[in-house]
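Engineer: Give me the fold of what follows.
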Amino acid sequence: MTTQQRLSVWHDVLAIGRSIRIAMSSPDSRAKRAYEIFPPSTWTALNNHSSYLNFGYWRDEADTLDDACQALAEKLADAAGFQEGDRILDAGFGYGDQDFMWLKRHNPAKIVGLNVTPTHVRIAQAKAHERGLGDRLIFQEGSATAMTFEPGSFDRVVALESALHFRTRDEFFRQAHHILRPGGVLATADVVPLNVDKDGRRDLFSTSVPEENLYDGNEYVARLRAAGFVHAQLTSIRTHVFEPWCRWAERKLDDPAFKQSTTWGYRRWLHRELADDTRMRQKFADLDYVIVVAEKPM
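Structural biologist: Predicted coordinates:
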């Protein structure tokens, strides 16, 4: 057995242990632990050169996952109405790729990122320091449901495929409303069930999504209004997300570089899920992918 193979086996053993700890951990720490199951190289192995952690917005079959993830980040920025000089909070920023892109394209005054996963925070902070952007890209460990910012601190609050993990999304809505200035905007790219009564709707994300967050798009908008937001709009983009992602992942399974960059256990899980249409595609059939925008009243 080569050194690379031994490392792969060791990472898989660690992943099994971490999965058990997730099931046994408190609900508040499950999302954090879920993203620590595999090493960073495994989480981003489906990408070619970026470290985005979302399903992407696929505009063309020629897109790579990197292209699609960046397109989704830009679609969220457009929905939020990013403007030069904005103060932006990015709740659940992954490795921060979108924040670097937003800074370059939209020139906000600053972006503050909150993330509960220490590894994500350390990597994003290191990238910001290396590029001399630490004064405008501020990545810190913290929860989107336990924020301590002053009222009116931000012009935009965004959550790119992260709010489904927050315990709870309702609390995030309330706190986002509190820290936004009057007229400020909350925008999310999020996953919701199409049918909240269907058994097994938790299968895809398992215990990393709180039961309290499992409601459909209509309820999503209603809860934004209950938190004090106005002009809430929800747009489904699921046809440009789930199925194209599946096709990309299927192609990646035969890529030698992918096999080298990830673990045997992760490849085996992904192959099992994609090889049988009754598995991942059936799970996606029960889910919607939405862009949601709402405003804090003036």
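
Engineer: Only C-alpha atoms from now on, for both contacts and neighbour counts.
Structural biologist: Fine.

Engineer: Now residue 118: closest residue in space, sequence neighbours ignored.
Structural biologist: Excluding the flanking residues, the one nearest residue 118 by C-alpha to C-alpha, 6 or more residues apart in numbering is residue 141, at 6.4 Å.

Engineer: Just the buried positions in stretch 52-69, please.
Structural biologist: For stretch 52-69, a neighbour-count test (16 or more other C-alpha atoms under 10 Å) marks 52-58, 63-69 as buried.

Engineer: and this one, so I can compare the two:
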Amino acid sequence: MQGIKAPDPTEVGGFYDRFAQFSVMADPAANLHFGYWDSPDDDSSLAEAAARLTEIMIDKARVGTDRHLLDVGCGIGGPGVRLAQAAGARVTGVTVSQEQVRLGNQRAAEAGLADRVRFELADAMDLPYEADSFDAAWALESMIHMPDRARVLGEMGRVVRPGGRVVLTDIFERAPIPEHKRAVVEAYYRETLLGPAVTVDDYPGLLRGAGLMVDEIIDISENVMAKTMREASRQKATVPAEIEEMHGDDPAYQLDPGDLAEVWELGYLLVVAHRPVR
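Structural biologist: The predicted model follows:
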């Protein structure tokens, strides 16, 4: 968005440190991302729809027993733990939030998976891993905060072995934001520290530049965006008093997700690529 500066990783880490406890209370399963509804008539809750999107990511990643996946922007660990449970894979997650690292490792330990699931403090633009270290990598809704998507994808492509998959979701502009919607969209970009706007046409080049080959670029906006915003708005109206007291003065918390429900110009992408075997 014009006039919105790219977020600094330290700022993003501080943002998620602030909202860590809210995240824990928002969804006991820690699937803290948008939801996926199968149809307009699907009456799943936001938590159920978010869990469904996690399962879609697991299916696309195609990692099995003893394979190793890098979870880029791991949140408080819900999707990574679920992957390990469902597929038997090992997971290393990275985040720029100290609180997310602590809560993620606590979640892995409580699930009896501390030997296979580990969360670490690291910057996705400068991953502290050797080339070819992982069988796959995913970025479930973390790409939205990256100031340089090309650099992050390059790092993911570097650490994934040849033949390994890279799976991600991202918010994108399906069409230019009209003037009468721009203020609310820019407020979200600014206060929730979103990175530069991207379009679907940008992704083939971004992936090629990272040494990756495109498998799928799917616009799943109709299954994701409006209903997530409406459900998140409804959920926010019922938060416990202690959350209101803790975050009531925070500009990001003051935003109403429902304001974005009619902004059809903002969409949601599911991207699958792989590192070619040469």
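
Engineer: Superposing both, give me the TM-score.
Structural biologist: Here the TM-score for the pair of chains, by TM-score structural alignment, normalised by the length of the second structure, is 0.84; 265 aligned residues with a C-alpha RMSD of 2.8 Å.

Engineer: Including secondary structure and distance to residue 255 of the first structure, could the buried residues of stretch 52-69 of the first structure go into CSV?
Structural biologist: Formatted as CSV, the buried residues of stretch 52-69 of the first structure follow (DSSP: H, G, I helix; E, B strand; the rest coil; distance: C-alpha to C-alpha, whole Å):
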residue, secondary structure, distance to residue 255 of the first structure
52, coil, 19
53, coil, 19
54, coil, 20
55, coil, 19
56, coil, 20
57, coil, 22
58, coil, 20
63, coil, 16
64, coil, 13
65, helix, 14
66, helix, 16
67, helix, 18
68, helix, 19
69, helix, 20
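
Engineer: which one of those sits closest to residue 38 of the first structure?
Structural biologist: Of all the buried residues of stretch 52-69 of the first structure, the one sitting nearest residue 38 of the first structure is residue 53; the distance, using C-alpha to C-alpha, is 13.0 Å.

Engineer: what do we get in the second structure for that closest one?
Structural biologist: In the second structure, residue 53 of the first structure lines up with residue 32, judged by TM-score structural alignment.

Engineer: where in the second structure is the aligned partner of the helix or strand where residue 30 of the first structure lies, by residue range?
Structural biologist: Secondary structure from DSSP states H and E places residue 30 of the first structure in helix 30-34. With TM-score structural alignment applied, helix 30-34 of the first structure matches the range 11-15 in the second structure.

Engineer: Give me the mean deviation of the matching stretch from the first structure.
Structural biologist: Aligned to the first structure and superposed, stretch 11-15 of the second structure gives a mean residue distance of 1.9 Å (mean C-alpha distance after the TM-score superposition for the first structure).

Engineer: can I assume residue 126 of the second structure sits in a helix?
Structural biologist: No. Under DSSP: H, G, I helix; E, B strand; the rest coil, residue 126 of the second structure sits outside any helix and is assigned coil.

Engineer: which position in the first structure aligns with it?
Structural biologist: Under TM-score structural alignment, residue 126 of the second structure pairs with residue 146 in the first structure.

Engineer: What is the burial count for the nearest residue to that match once chain neighbours are set aside?
Structural biologist: The shortest distance from residue 146 of the first structure to any non-neighbouring residue, by C-alpha to C-alpha, 6+ apart, is to residue 175 (7.9 Å). Using other C-alpha atoms under 10 Å, residue 175 of the first structure is surrounded by 19 other residues.
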